[in-house]
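Enquirer: My questions are about this predicted structure, shown below with the sequence.
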Amino acid sequence: MQKFLQWVLVSGVWLMMLASPALAGVVTPTPDDREISLAPALEVLVDPEGNWSIDQVSSTFAGRFLPHAGGNPSFGFTRSVIWLRMTLDLDQVRDHDWYLVQRHPIVDHLYLYEPDGEGGFRVRHVGDVLPFGERELTVREFVFPLPDTLQGPQTYYMKVHGLGALHLDLRLSSADGLVERTYREQIVTGLFFGAVLAMLLYNILLFITVRDTAYLYYLVFITFFTLSFLNINGLGLQYLWPGCPRLNEYFPSIIGLSMVGVIQYTRQFIGLRERSPSADRVLRYLLGGAVLLTLLMVAIPPPLSYHMIVFMVLVIISTLGVVSWRAWRAGFRAARLYVLAWCFFLVGCGVFALLNLGLLPHNVFTNYAPHFGGIWAILLLSLALGDRIKLLQSERDAITAQARTALEKHVQDVEQLDRDKLLFLEYLSHELNTPLNWLAGARLLQAGQLPPELADAVTMVQKGQDRLQQLVSTSLRYFDLAGREQAPSLSYCQPMWLVDRLLRQRDAVIRARSLKVRNSIPADLQVVACEAELTEVLGMLLDNAIQFSEAGGDVLVEAVVSGQQVVLKVRDGGRGIDPQDLERIFQPFFMIGSGHHADGFGLSLPMARVMIRHMGGQMWAESPGRGAGTTTCVQLPLAVL
């Protein structure tokens, strides 16, 4: 009987505890939970004067708390102080980190009163009026780490107030849940602002290209639009002005500047001055009002400034929608996307305005409505600008077609002149052979058989004849290579042995100049090339390296394998080449420093490049500058055995 009475007593106490108002909405997370919405468990008390203390709220006025019904609490613009009460039991997750999170980042003041275990409360204060560095966790939301030392159900109080609209989205979140949701929100936020940034950069390039002032005003709109959304998402305080939270109060002015840009953009986009002077006059008046209100917003305190900017945005967007619709009906086809853009933006701003007035509940849709409307407006406005370009382009098609025809004819004339030049040079080279053969007769005269006054002249004639003969033969060789249509036959070649043979042929010159020439190409390396022409190219490169190296200098021949390509390099420590001349040395008849050189004609490197390209390779030169040597590179396909 005694056990039965004890059981009845314990059961009665337990039922009384369940029926107690303080414990009726106990939130008890389990280890499997990641995030729990606290909205169903919240109790609300409104302090109209804002004078009540935590001692009064937790004792004298404790019975005045009312259970919150519905979704997340949204109080709109209010001067009252909102007290919230919630009861949490963290016994099942004592070994894990849990957090109380206010997801909406635009609240002036939040005070969390958590039990200290001795009948009192510890208070923690956060808000967007405080520097960002004072937060316990550096995230855009307001996050309170909860203690794991308290046992059983504990009652927490939160005091919320501010000059802006009060929207609360309180969550109880584990560490993993907080990380996952923060990661998801960063992806969504990154996609949103990434799209805005892409549109910004895209239109900057278009403005630079077409120099249309419509793009400039559109850039002003996007820039301040982005700043305003950074503000209402808490990212401005986190990244742009963390030490100056007062800048958050200038949100209405930022919105005003974006509206100034979009009004001017509309006037330029539609061409209202020519198409509809009356509508242009209306927008000029609207522009003046927007500029005036934007300036006044700096001095007008919230929440009046917030009400004024919401009203101004709705009036401006509605007016722009009507003006663009009339332009569309009047035959301006590009305005159809413009009308659709402002419809999206008007819906998003309207939903957000009703949310701030407390007429709509605070949820994902209403909170992000201006984001959805804004990003669609930006995309559609960009498409509308592209459509406008197409319309303008269609008006210029006739002029463009005429210009294209004239340009094509000019290109054909230039190409014909280039072919005529090559033909003339080739013909000239052939014709020079006859007088050069006549001059060769001067070699039959013996120096001792000539009068002294003619001996020097004959010697000069013989030198000139030799140079002209070399010029003609080299030029003809270059013209033959440049004009051939069939590539040479290719085979597997071993460049190490080709270089070795070329160095033996030049051993006397190398010794005379005391040069150190090292062949570092692997003996088993093979490339796909025409062996005869590759030998000729390597000979040209070695000759240049030997000629332009200082006496006693070093010349290195090496190979670098990269994937299926081989780069043969001939490096010398000679006079080097200026960066602006690295490509010009492959132009016919170009010589560094002078148009005339005693030992060359500026054709060896152009001929070498032509031959390498016919083998399917590439050729280029590298040099840090004058006095730092030159490396000539030949890239060829690697032979796959």
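Expert: It's in. Note that the coordinates shown come from a computational prediction; the quantities given were computed from them, not determined experimentally.
Enquirer: Please make it C-alpha for all contacts and neighbour counts, starting now.
Expert: Will do.
Enquirer: V101 reaches E141, doesn't it?
Expert: Yes. With contacts counted by Cα atoms under 8 Å, V101 reaches E141, the gap being 7.1 Å.
Enquirer: before we move on, which element is the residue positioned nearest the centre of the chain in?
Expert: Nearest to the mean C-alpha position of the chain, counting by Cα atoms, centre = their mean, stands A198 at 7.3 Å. Using DSSP states H and E, A198 sits within helix 175-210.
Enquirer: Tell me the helices and strands packed up against that helix.
Expert: Judged by 3 or more Cα pairs under 8 Å, 6 or more residues apart in numbering; DSSP states H and E, helix 175-210 is in contact with helix 213-232, helix 364-395.
Enquirer: Can you tell me which of these is most buried?
Expert: helix 213-232 (a mean of 21; mean count of other Cα atoms under 10 Å).
Enquirer: Take this one as well and set it beside the first:
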Amino acid sequence: MKKLLRLCVLMLGFCLAATFHLQAQKVEISNSKFFYAVSDKVLVLEDPTQKLTLQDILAVDNAQKFRPPANKKLNFGYSGAAYWLRLNVEAANVGKYRWVLEFDYPLLDFITVYSQDAQGNWKAQQTGDRLPFAERAIDYRNPTIGIDLTREGLQTFYIRIQTQSASQFPMHIRVVEDLYQAKLSEQIVYGIFFGILICMLAYNILILISVQDKSYFFYLITILGNLVLFSSLNGFTHQYITPGNPYWSNQLVLIGLNGLAVGVHLFALYFLDTWRYARWVYVGQVLLIGLCSLMFVLSFGIPYLLAGRLSILLSLITSVFTIIAGFVVLSKGNQAARFFLAAWLFYLTGAILLVLRNVGVLPINLITTHSIEIGNSLEVILLALALGDKYRIYRLEREKAQNQLLEVQREANENLERKVEERTRQLSEANEELNQVNEELSVTLDQLTIQKNLVEQKNEDITASINYAKRIQKAFLPSRSLMKSCLPEHFVLFRPKDVVSGDFYWFEAQPDYLMLAAVDCTGHGVPGALMSMIGDSLLNEIVNVHKITTPNIILNELHDKVRTALKQKESENRDGMDLALCKVDLANRMLHFAGAKNPLYYFEQGELVVVKGDKVPIGGLQREMQRIFTNHEIPLGAPNSKTFYIFSDGYQDQFGGSEKRKFLVSGLKNLLKQIHLLPMEDQKKLLADTIADWMDKGNQEQIDDILIIGFRI
């Protein structure tokens, strides 16, 4: 009997302790802080049937079934069950702040929060990504419910969550103002992240157009997959893209996940050239591409829970297989796999951490939540290095092949020289007689005569070609009559150093605007003229074909096209051009200017104003990621109230004078100050006479092409 009594007392004590433990789970709220993490304060009841109602939960039997979660982060993976959470909140001195209950996982389908009003009646509030976004009381990507904490004392909240996505319920109670502050900070972070992806997308589209390499196309698929996946995982598609169609909130996650897997395999297949280095890897990639593509299609028809599990399984296989493929190909001698492997190790490590977090293996924290974004940022940098390293290896292989060809050619030349020497010796021995020597001299004289005639003919041909090039250059220069009719107040001082010029001027006239450029190409003479033809052609293409009329954007495009036309990414070519480009907006009487090293001068009320161009040329070496020029705007004011000048550096760099020094920029400025009020033709004559006198005094020849354009509007 005593043993039975002791046993009853022991069981009663255990039950009281357990009951006290369950009741002791509460969150104490005050105005001392504005943010409370409450995931570890709730009690959980799993509902595998998904049929329990609030009345069932309030029943004594079920109420006692609530237990503290084994996983303090409330992460149950892809379970398919419904979950009831009980949260006790004790408010004291909360003031007039508005409080909300936030669920820090945007993909939860249905969330119902039950609370009691002042009369003890239960009321329900619903949210989740399966409801239209407009029905949310708070405009935020995470599901958020307003709660009333103005009544001091203990309140109990029952929360029912049912979702087909990962059952993870990180929860916070916070003040609305604190929520908005956090929203602003995270928008900046995600803005930077998505901005990087979008910039990389645009950049690689341009690279794809330039190099026509399939690797870039499939890399674009991976970037698009990342954009869709991350924007869906973080609730941005439901908030901004499909707010009225909740079906796509979860579906876009599968689309992004499976599309990313397909892109990863295609990119790895072509970039690593697995058909050449490891056939079994190639076969595996083809099979996985088929499975991921099939999963992409099936995800629209099969249950979401099953589709999610299968998609995650394929993503894990994709992660592991891609890393294996990189190691295998690297071991087979493909050096381009080094940076590729490093890039995907970072990226796929982040993906694996995210997947393991979603299935409940890893806890929810800052690293696991943003591991994929961190890995993706590192992957972008390393893949850029991988693509550059691939082309570096290609260039070295090409140089090696060229060196081998030169070696073969050198050996052939040596063999030929030995044969010539042997033949000469034989002829010398056979032709000892004087008459044969005379015959050889006669033959030699005839050959010299022929060579002399050939040289003279070549000189005539070269001179004719240069004169023809002059006519061609003159033909593509703007019509002076057109410029005079559209721009009455102007002059053009154009003095090539040689027959043809590396400087040229360009003019475009439309009803509502005029465009005028002074361009200084690398070199002068025939090489400079060839560059000027390229520049004139590209300017016409950019403005007349692509309809780009903003000066700085024209220079951006011109720079890229010059580098592409001269293949400067793959070669040591550093040719380019400096120029000053003006657009006259006739309707708004505004002059827009952009310059590549060359400035714009203009006089306003007798004062010289210098608008400097950017300190970088068009074409040539580019160390920055993208060359961007600056647009300047100058109001024209009253008609003919300002005089503008654009020019090349030939005038100011000309040597002369008694000291045989350069004319200099300061000399040009002083001269323009003296003459800027004169009629345009008088200014042109004074500029031409001044530089001619300058060269005569120093007995100097013209060293560069000279181009100065002045105009008034």
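Expert: Done, it's in. None of these values were measured; they are calculated from a predicted model.
Enquirer: May I have the TM-score of the superposed chains?
Expert: Remark: TM-score between the superposed chains equals 0.62 [TM-score structural alignment, normalised by the length of the first structure]; 447 aligned residues with a Cα RMSD of 4.2 Å.
Enquirer: still on that earlier bit, just give me the match in the second structure for the residue nearest to the centre of the first structure.
Expert: The equivalent of A198 of the first structure in the second structure is C199 (alignment by TM-score structural alignment).
Enquirer: measure that match to T322 of the second structure for me?
Expert: 25 Å (Cα to Cα, to the nearest Å).
Enquirer: repeat for T242 of the second structure
Expert: 33 Å.
Enquirer: Can you pick out the residue with more neighbours from these two?
Expert: For T242 of the second structure versus T322, the count of surrounding residues by other Cα atoms under 10 Å is larger for T322: 23 against 16.
Enquirer: That one is in contact with L266, isn't it?
Expert: No. With contacts counted by Cα under 8 Å, T322 of the second structure stays clear of L266, the gap being 10.5 Å.
Enquirer: doesn't E102 of the second structure fall inside a strand?
Expert: Yes. Counting by DSSP: H, G, I helix; E, B strand; the rest coil, E102 of the second structure is part of a strand.
Enquirer: ok, for it, nearest residue in space, not its chain neighbours?
Expert: Excluding the flanking residues, the one nearest E102 of the second structure by Cα to Cα, 6 or more residues apart in numbering is T144, at 4.4 Å.
Enquirer: isn't the one you found right up against T127?
Expert: Yes. Contact criterion Cα under 8 Å: T144 of the second structure and T127 qualify, at 7.2 Å.
Enquirer: Out of these two, name the residue with the larger neighbour count.
Expert: Neighbours around T144 of the second structure and T127, counted as other Cα under 10 Å, are more numerous at T144. The numbers are 26 against 22.
Enquirer: any idea how far K123 of the second structure is from the more buried one?
Expert: Applying Cα to Cα, the value for T144 of the second structure to K123 of the second structure is 16 Å.
Enquirer: now K73 of the second structure
Expert: From K73 of the second structure to K123 of the second structure the distance is 27 Å (Cα to Cα).
Enquirer: Then A596 of the second structure?
Expert: 68 Å.
Enquirer: Neighbour count: these two, which is higher?
Expert: Between A596 of the second structure and K123, counted using other Cα under 10 Å, A596 has the larger neighbour count: 25 against 11.
Enquirer: SS state for that one?
Expert: strand.
Enquirer: again, but for K497 of the second structure
Expert: Secondary structure, three-state DSSP: K497 of the second structure is coil.
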